[in-house]
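**Q** fold the following.
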Amino acid sequence: MTDSTAAWAGGRVHVRAPGKLNLSLEVGDVQPDGYHDVASAYQAVSLYEDLWAQPADDFTIAVTGTVDVSGVPQDDRNLALRAARLLAKEVGHTGGVHLDIVKHVPVAGGMGGGSADAAAALVACDALWGAELGTAGLQRLASRLGADVPFALMGGTAIGTGRGDQLSPALAKGRFDWVIVPAEGGLSTPEVYSRLDELRDRHGVDIAPPPRSPAVAPAVLHALRAGDADALAEHARNDLQVAALSLRPDLRAVLELGEQSGAHMGIVSGSGPTLAFLTGTPEAALELQVTLAASGRTALHVHGPVAGARLM
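**A** Alright, predicted model coming up:
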């Protein structure tokens, strides 16, 4: 049992959690429960969410950011607030908490910003309330909140199977430099999966059928272990990309521009619409960032892998 008297020294906790990229995402057929089995290679990148938690009588939240946060709920629909309530129930905390979130990861952009918020809330409240659940305990709660939350806790590079929440760390040598291009307006993840199902049903000849058992290609793992951006670019894939581009055909021109301007490859991040361009060096990333910015796009230089949610 814990209460507010067990609070973190100073009474306010700051946690930072990273956004993620799907370096490879293979999507299986829809299951009877409406979900899809997936196999994904995740990499945490240096675009972060910042969360502060402090004692309160109730559970409240305030969200600001450098990205458009108008679509982010500030009530119990918010995943971070749900994470705080779940942890409170788990440890018997009888008070509340106020969460302040400053978002930098695009909202509904396929980079797991909401999941990063939830992971940050778990770490922050665990510290604030002196719960000391440990990594295994927090991961168990994270898996109940959503497929990407466990990875936001873990960080680094990992392979996710099942719904993406069954994680195995993956060795990634060195540093991978990316240029991220957010798009105006988000995409609904369920809508993108539904469109993929429609496309597979309607265009059986034009689109690959769903794999019986999704897996990350060995060549992707080899590229990560070698720190080889060229090889990763050759073998990376995202089964959701065709569906995201079907819903947002305007993204094709940006993909083409990035690839024509020096990127090893461009890929839709997760369910989109954020685009990620892989480069060979930090200098090449900076050049690409300047080129894309000159074309009127927002372009951000990030790198991975980075650590998961952590106290600051």
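**Q** okay, CA-based contacts and neighbour counts for the rest of this
**A** Will do.
**Q** where do the helices sit along the stretch 201-312 of the chain?
**A** Assigned by DSSP state H, counting those that start in this stretch, the helices in the stretch 201-312 of the chain fall at 218-226, 229-235, 241-247, 251-260, 282-294.
**Q** and residue 52, which of the ones you listed is closest to it?
**A** helix 282-294 (30.6 Å; CA to CA).
**Q** what residues of the closest one count as buried?
**A** For helix 282-294, burial by neighbour count (16 or more other CA atoms under 10 Å) applies to 282, 284, 285, 286, 287, 288, 289, 290, 291, 292.
**Q** how about TSV for the helices of the stretch 201-312 of the chain, with distance to residue 63 added?
**A** Shown next, in TSV, are those (distance: least, CA to CA, whole Å):
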stretch	distance to residue 63
helix 218-226	35
helix 229-235	35
helix 241-247	27
helix 251-260	28
helix 282-294	27
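**Q** quick one: which of these is nearest residue 12?
**A** helix 282-294 (35.4 Å).
**Q** ok, which of the helices of the stretch 201-312 of the chain comes nearest residue 13?
**A** Residue 13 sits nearest to helix 282-294 of all these, at 32.5 Å, using CA to CA.
**Q** for the comparison step, fold the sequence that follows:
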Amino acid sequence: MTIAWTEEAVHVRAPGKINVFMRVGDVQPDGYHDVATAYQAVSLYEDVRAWPDDEFSVAFGGSIDTSALVTDGSNLAIRAAKLLARATGVSGGVRLEIDKHVPIAGGMGGGSADAAATLVACDALWGTALPKEDLLALAAQLGADVPFSLTGGTAIGTGRGDRLSPALATGSFHWVLAIAEFGLSTPGVYGELDRIRTEDGRNVPRSPVVDAEVLQALRAGDPVLLAQSLHNDLQEAALRLAPGLRGILELGESHGALAGIVSGSGPTLAFLAADADSALELQVALSAARLHAIHVHGAVHGARVLAH
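**A** You can find the predicted model right below:
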């Protein structure tokens, strides 16, 4: 096919996410778990710039340490670009530069945001103009959180988290993120949850669902109601693997957070604040305790091209 190439870089920004609710079902034959989650995209972003090239390459910068990231063909952004090229018949490559701000292995979908932003950037760069449904189908092949990184906003995810339905959320929710200096392996956290459940002989939900109270709180734009319904089945497993997180949760809640939760598989902690002023006070308190704390708000848009 003929591709409308551009010589200028395409710049795409994609958000990190918080799982404000997460229920985990039993492990499936394919090794994945059925989940029911409420995602909210928040104002901590990954910036991807794409230039036309003969090969596929990626380089990283940004506000976090990216030295441990792989830059070969196993990198999720490279895989995203190659997947789109195969799907659309593009014969060239792309040079990607990614400024990372979402913590790595932090439970906020940073790698998924990179993949989603790469799909959008390459689609614009190569002029392939895929319909959103086709981009979402490609995103689902790359990872459970990638489709949500494309859509952003607030949404319910089922299946592996990749079957999305929009959730109505009004107003703006203010969060303070406590960013850990280490990561947690997502498969490792799920494995720990399976061990806990086996040890305790717990009943595991066959078809997990998101509680109605969560949807009502989001629809009402009410942080107090949402705080009462925050839940994450993975939290106990993450706290077992990283016990120090428990004290940080207690610290945040003692300094005015309405509630705190492990985001996704952790170790990032998300504290819900009543409003912007309360979030700022909490950020200051956590920073004074020598924690890396960031104030963000949600919901925000998914991956989108930024004008030059």
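**Q** just give the TM-score of the two.
**A** Once the chains are laid over each other, their TM-score by TM-score structural alignment, normalised by the length of structure 2 reads 0.98; 306 aligned residues with a CA RMSD of 0.8 Å.
**Q** on that earlier part again, which stretch among the helices of the stretch 201-312 of structure 1 comes nearest residue 194 of structure 1?
**A** helix 241-247 (8.4 Å).
**Q** returning to that earlier point: for residue 133 of structure 1, which of the helices of the stretch 201-312 of structure 1 is the nearest?
**A** Per CA to CA, nearest to residue 133 of structure 1 of these: helix 218-226, 31.5 Å.
**Q** residue contacts, residue 120 of structure 2?
**A** Taking CA atoms under 8 Å, 6 or more residues apart in numbering, we find residue 120 of structure 2 in contact with 12, 303, 304, 305.
**Q** residue in structure 1 matching it?
**A** In structure 1, the residue matched to residue 120 of structure 2 (TM-score structural alignment) is residue 123.
**Q** quick check: its match vs residue 129 of structure 1, distance?
**A** 10 Å (CA to CA, to the nearest Å).
**Q** one step back: could the buried residues of helix 282-294 of structure 1 be laid out in JSON lines, adding distance to residue 192 of structure 1?
**A** Output for the buried residues of helix 282-294 of structure 1, formatted as JSON lines (distance: CA to CA, whole Å):
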{"residue": "282", "distance to residue 192 of structure 1": "32"}
{"residue": "284", "distance to residue 192 of structure 1": "31"}
{"residue": "285", "distance to residue 192 of structure 1": "29"}
{"residue": "286", "distance to residue 192 of structure 1": "31"}
{"residue": "287", "distance to residue 192 of structure 1": "32"}
{"residue": "288", "distance to residue 192 of structure 1": "28"}
{"residue": "289", "distance to residue 192 of structure 1": "27"}
{"residue": "290", "distance to residue 192 of structure 1": "30"}
{"residue": "291", "distance to residue 192 of structure 1": "29"}
{"residue": "292", "distance to residue 192 of structure 1": "26"}
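**Q** in the residues you listed, find the pair that's most separated.
**A** 282 and 292, at 15.3 Å, using CA to CA across the buried residues of helix 282-294 of structure 1.
**Q** thinking again about what came up before, just give me how far the strand or helix carrying the match of residue 120 of structure 2 sits from the chain centre.
**A** Per DSSP states H and E, residue 123 of structure 1 falls inside helix 113-128. Here the centre of helix 113-128 of structure 1 is set off from its chain's centre by 14 Å, with CA atoms, centre = their mean, to the nearest Å.
**Q** ok, then the element right after that helix?
**A** Next along from helix 113-128 of structure 1, by DSSP H and E: helix 134-143.
**Q** so how much does the very next helix or strand once past that next one differ from structure 2 once superposed?
**A** Counting by DSSP H and E, the element after helix 134-143 of structure 1 in chain order, helix or strand, is helix 149-154. Compared with structure 2 after the fit, helix 149-154 of structure 1 shows a mean deviation of 0.2 Å (mean CA distance after the TM-score superposition for structure 1).
**Q** alright, I will stop here.
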